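J.: Fold the following and give me the result.
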Amino acid sequence: MLPLAFVCLLLLRLVVDTTATATPPPELYSPLISSKILAIAQNESDPPTYPQYTDRVAGIWQYFSPNTWTSGFFPVLQYAMNTRAELCNESDGNSWVELGRQWSTGLIPLETNNTLQHDVGFVSMPFQEEYYFNRMNQTAIDAITAFAADLDARFSPIVGCTRSWDTPDEPTWFEVIIDNMMNLELLFIGADITGNDTYRQHAISHANKTMINHIRPDGSTYHLVNYNADTGAVISQGTHQGYSNSSTWTRGQAWGIYGFSNMFNRTRDPNYIITARRLAKYFVDHIPQDGVVPWDFNAPLYPPRPADSSAATIASAGLLFLANMEKSLTPPNNTGYDIWTRHAIQILADTTALAWKPEWQSLLSNGTVNNPASPPNNLTGIVYGDYYYVKAGNDLISMGLAECHDHVASRSFGSL
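T.: Next comes the predicted model:
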C-alpha cells in the first residue's frame, strides 16, 4: 500500500490546472451515430465477419474473421446503442439488443475453438452486456462460463498472472500485457455465475502483480512484462506496440486506467483506486497542448507522430469510471470526481475536433492500430475507438453531465 503522505500529495497535485472549460461535444449525440452504426449492423455478412478498422482514404470498414481479438466490439456497440436509446427514451423501431444478439451469434463457436489467448475477455464483452441486460439468458451464461474457464486456464500460480500470449518457441517465457487488465471483468462475472471464487482470486492476483511490475514510479506503464514461467521472476519490461521499452504507449495507459478503476469497483481495495489515479494523472499531464492524444507519449514529435483517437476514447471512458469511483467513496471525493470528469470531457471535445468524420463509415478517424507494424497501421477508424466514444457519451448522460440532444449539453466545467 502506498504511504498516506504520498496519496495526499498526489491528490493535492491533482487540483492544479483546473481553470479550463470543458463541454461535451455536440457530435457525441449526433443522429449520425445511430444511422452509421445501423447501416453496418443491418448488413451482416454470411459467414460472419467483423469490422476492425477502416482504410485511410475513404474510411471504409475492413472486416475480419470471428477468431480476431476485436470481433466482440461491434456487437457490444449495439448494446451501447440500446443503452443510449434507454437513456434518451428513444423508440425509433430499431431493436439494438436484437442486432447485438444477431452479431454475437457468430462468436458462439469460439467458446470451444479459438486462438484468442487472453483476448477471450474482449470477445466475451457482448455476452457480458447481454447478461447485464437479462441475467436469465442461457446463451450469455454459457458463453461467459466457457470464456471465463478458457481465460482462467491461462493463470499461473507461479507467476500470479494470466498469460497474455503463448510463446511455444520460448517455453520459459510468460508474457503479460497491460491490456489484460480489461479482461479481468470476465473472471469476476464468471465467479458470479458459477460460484467459483478461484476466478475472483486469480483476477486479484493478476491485478496485484500488474501494480508491482507494469507501473513505473511516475505512474506510466510498461506495455509488456515477460516473466520466467518456472520461477515467476521478471525477465524484462518493455513494449510490443509502443515506441520503445522506456516509453508509454497511450492505449496501454488507457487500458490501465479503466482496468484498475474496475478492480476498485469489484473489490473496494483502496490500492486499486490509488493506482488508477496515478495512471490517470500521468495520462492527462502528458497530453500535448493541442489536446491531441498521440499513439505514444514519448514518440518523437518529428516526423509528426500519429494520434490515437482510440486511446483517447478509452481513456475518457476510464476517467469517467474513475470519477464514479471517487463519488462512491465515504465521504465522496467530489474534487476528484470533478477533475476526472472535466478531463474526460476535454479529451472527448479535443478528439472530436480532430477526428469526427461524417463522411466515413466509422465515427472517428485518426486511430492507430499498430504504429510499429510494417507498414504502420494508423490514421484509420477503429471499432473499439467508436465503442468507447459511444460508451463515454452514455456515461456522461447517466452521470447527469450531458443531455441526449445533439445541440445541448447540460453542464460545462469552469474553475473548480
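J.: Please count neighbours and contacts with C-alpha atoms only from this point.
T.: Will do.
J.: Give the burial count for residue 354, as a bare number.
T.: For residue 354, the tally of surrounding residues (other C-alpha atoms under 10 Å) stands at 17.
J.: And this one, please, so the two structures can be compared:
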Amino acid sequence: MKSLLTSAILFSLIIFTSCQTETKSETQNNDLSAKLDNVVSQASDQYKYLMGILPENRFPKTYHADQDRLETSNSGWWCSGFYPGSLLYMYEQNQDATLLSEAKRIMKVLEKEKLNTTTHDLGFMMFCSFGNALDIAPEEDYKDILIQSAKSLSTRFDEKVGLIKSWDSKEGDYLVIIDNMMNLELLFWASEETGDTTYRDIAITHADNTIKNHFREDYSTYHVVNYNPQTGEVNKKHTAQGYADESAWARGQAWGLYGYIVMYRFTKDEKYLELANNIASFLLDHPNLPADKIPYWDFDAPNIPDALRDSSAGAILASALFELSTYVESDKSEKYFQNAETMLTSLSSEPYLAETKTNGGFILKHGVGHIPENTEVDTPLSYGDYYFLEAIKRYKNLSK
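T.: Predicted coordinates for the structure are as follows:
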C-alpha cells in the first residue's frame, strides 16, 4: 500500500512538473509574440521614417551614424530587393496600406532588373521582392517578371563548370561564392511555375558542385571558390569578406545553411537535409558562439570576445533554423527552435534593435558587411532587416 501511494505521488509530481513546464513555455511564447507585435509596429514606423528621407528611385543600403548620412543604391545593387521585401513582410502582419503602396512604387523601379544578366543575385533582388509580393499582394504581371528573372539568372550557368558564375573577373577566373546558394529558390519556383525542368536542373547541379568544393571537413564553408572555366577544376579557395581564407565568415555560414534548407524544401533529397544538420551543428556547438547567439562577424576573428557581432548573420540564421526545425525529429527540432528563438529575442532588444527615427530608419543595428574593405562595418544593413522580419513571421507561424 505504501509502495502504491509513493508511486501515485511520484506520478502526480511528474504530471504537475510537466504541466508547469508547459505553462511556462506557453507563457514565454506569448510574451515573445506580444513583444514581436510591438517590434513590427516599431519597424513600420522606422520604415515610414526611412521613406521620408529616401531619394526618389533609390534603394536604402546602409546608414553612417558618424555622418548622419543615408547611403543608397540604384536598382542594380544586389540588395535592392530587400527594401520592398521588408515592406511586404510588415504589411502582411499589420495590413498598413502605406507600406504596400511604397513596396509597389519601388518595385516599379526594380522591375527592369529582370533583364540583368550581369549578376548572380537576381534571387535576392527579384524573389525577395516580387516573389513575396506574389504571395502577399499579387499583381497580374509578377509571374512574368519572375520567369524572365529566372531566364536571366540561368544565362550565368556554365555546363562545363557546372555552376552559376557569381562575380565577373579577369580571364581564367570563374568565381563562385557561397552566397549564390540563396538565389536558387527563384529557379525552383520557375520550374514549378512553367513546367520547364531546366531551371531546377541548374539549381541542383550548382548545389551539388558547391557541396563538393565549398565545404571543409567540419562543415564550415569557404566564401569564394575560383574555378578554371575551361576544365571546371578548382584554382583556389579563399575569402573576400571573412577574416582569412581558412576562417568561418559568419554570414557565409548562414547563407550556406539557409541555402541547403531551401534545397531540401524543394527536392526532399536527404543529402541536403543531412548537410544542413551538419552545418547547424558546426554553428550552434561552436565554442565561439556567444550566449545571446548573435555571432561574431567571423567565428575565427582574432579579437574574440571583443570582435564585432553581425546582426545580419544572426537574423539569417534565426530564419533558417525556424524552417529547419520543421524538417527534423523532435530533439533536433527543439534545439533549432530554441536557438532561433534566442537569436530573435536578442535581436528584438538592446543593443541590436534601433529606436524609432534613429539608425537612418533601419530596424537593426550592428551589422557587418565587409571588414577587409572597411565598408559597412558596424552599421545597419537592409538584408539584416529583411531576414529579421522573415524570422519573426516564421516564429509566429510556428507558435500558433
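J.: Now for structure 1: which helix has the highest residue count?
T.: Across structure 1, the helix with the greatest residue count (assigned by DSSP state H) is helix 334-355.
J.: which strands and helices sit next to that helix?
T.: Counting by 3 or more C-alpha pairs under 8 Å, 6 or more residues apart in numbering; DSSP states H and E, the packing neighbours recorded for helix 334-355 of structure 1 are helix 4-14, helix 309-328.
J.: Show me which residues of the longest one are buried.
T.: Same thing as helix 309-328 of structure 1. Residues of helix 309-328 of structure 1 classed as buried by neighbour count (16 or more other C-alpha atoms under 10 Å): 309-327.
J.: how about residue 323 of structure 1, what does it touch?
T.: For residue 323 of structure 1, the contact set (C-alpha atoms under 8 Å, 6 or more residues apart in numbering) comprises 336-341.
J.: and these as a markdown table, adding distance to residue 4 of structure 1 and neighbour count?
T.: As requested, the contacts of residue 323 of structure 1 are arranged in a markdown table below (distance: C-alpha to C-alpha, whole Å; neighbours: other C-alpha atoms under 10 Å):
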| residue | distance to residue 4 of structure 1 | neighbour count |
| --- | --- | --- |
| 336 | 16 | 20 |
| 337 | 20 | 20 |
| 338 | 22 | 20 |
| 339 | 20 | 20 |
| 340 | 21 | 25 |
| 341 | 24 | 25 |
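J.: Now the two most distant members of these.
T.: Spanning the widest gap among these are 336 and 341, at 8.5 Å by C-alpha to C-alpha.
J.: Now do the strands in structure 1.
T.: In structure 1, the strands defined using DSSP state E lie at 50-54, 61-64, 155-156, 161-162, 173-177, 224-228, 234-238.
J.: Can you tell me the closest non-neighbouring residue to the counterpart of residue 158 of structure 1 in structure 2?
T.: Pairing criterion TM-score structural alignment: the partner of residue 158 of structure 1 within structure 2 is identified as residue 160. The spatial neighbour of residue 160 of structure 2 that comes closest, neighbours along the chain excluded (C-alpha to C-alpha, 6 or more residues apart in numbering), is residue 232 at 6.2 Å.
J.: Might one say that the one you found is in contact with residue 161?
T.: Yes: under the criterion of C-alpha atoms under 8 Å, residue 232 of structure 2 is in contact with residue 161, at a separation of 4.2 Å.
J.: Give me the more crowded residue out of these two.
T.: Comparing residue 232 of structure 2 with residue 161 by neighbour count (other C-alpha under 10 Å), the higher total belongs to residue 161, at 20 against 16.
J.: Can you give me the neighbour number for the residue nearest to residue 196 of structure 2 when sequence neighbours are not counted?
T.: Leaving aside its chain neighbours, residue 196 of structure 2 sits nearest to residue 190 (7.6 Å; criterion: C-alpha to C-alpha, 6+ apart). Residue neighbour count, defined by other C-alpha under 10 Å, stands at 24 for residue 190 of structure 2.
J.: next one: residue 109 of structure 1
T.: Look at residue 109 of structure 1: counted by other C-alpha under 10 Å, it has 12 neighbours.
J.: The one 5 residues further on now?
T.: Burial of residue 114 of structure 1, expressed as a neighbour count using other C-alpha under 10 Å, amounts to 15.
J.: Test my guess that it contacts residue 67.
T.: Yes: the pair residue 114 of structure 1 and residue 67 qualifies as a contact (C-alpha under 8 Å) at a distance of 6.1 Å.
J.: okay, the strands of structure 1 in CSV with distance to residue 265 of structure 1 next?
T.: Shown next, in CSV, are these (distance: least, C-alpha to C-alpha, whole Å):
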stretch, distance to residue 265 of structure 1
strand 50-54, 29
strand 61-64, 33
strand 155-156, 22
strand 161-162, 20
strand 173-177, 21
strand 224-228, 25
strand 234-238, 28
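J.: right, and those - which one's nearest residue 401 of structure 1?
T.: Residue 401 of structure 1 lies closest to strand 50-54 among the strands of structure 1, at 30.0 Å (C-alpha to C-alpha).
J.: which bit of structure 2 covers that closest one?
T.: Counterpart in structure 2 of strand 50-54 of structure 1, with TM-score structural alignment as the criterion, is residues 59-63.
J.: average distance between that stretch and structure 1?
T.: Superposed on structure 1, stretch 59-63 of structure 2 shows a mean distance to its aligned partners of 0.9 Å (mean C-alpha distance after the TM-score superposition for structure 1).
J.: How far does that stretch sit from its chain's centre?
T.: Offset of stretch 59-63 of structure 2 from its chain centre (C-alpha atoms, centre = their mean, to the nearest Å): 17 Å.
J.: how about that stretch: buried residues?
T.: By neighbour count on 16+ other C-alpha under 10 Å, the buried set for stretch 59-63 of structure 2 is 59-63.
J.: Likewise for stretch 33-41 of structure 1?
T.: So, applying 16+ other C-alpha under 10 Å, buried residues of stretch 33-41 of structure 1: 33-34, 36-38, 41.
J.: neighbours of residue 285 of structure 1, just the number please.
T.: By the measure other C-alpha under 10 Å, the count of residues near residue 285 of structure 1 is 12.
J.: And for residue 22 of structure 2?
T.: When neighbours are defined as other C-alpha under 10 Å, residue 22 of structure 2 has 12 of them.
J.: Appreciated, that's everything.
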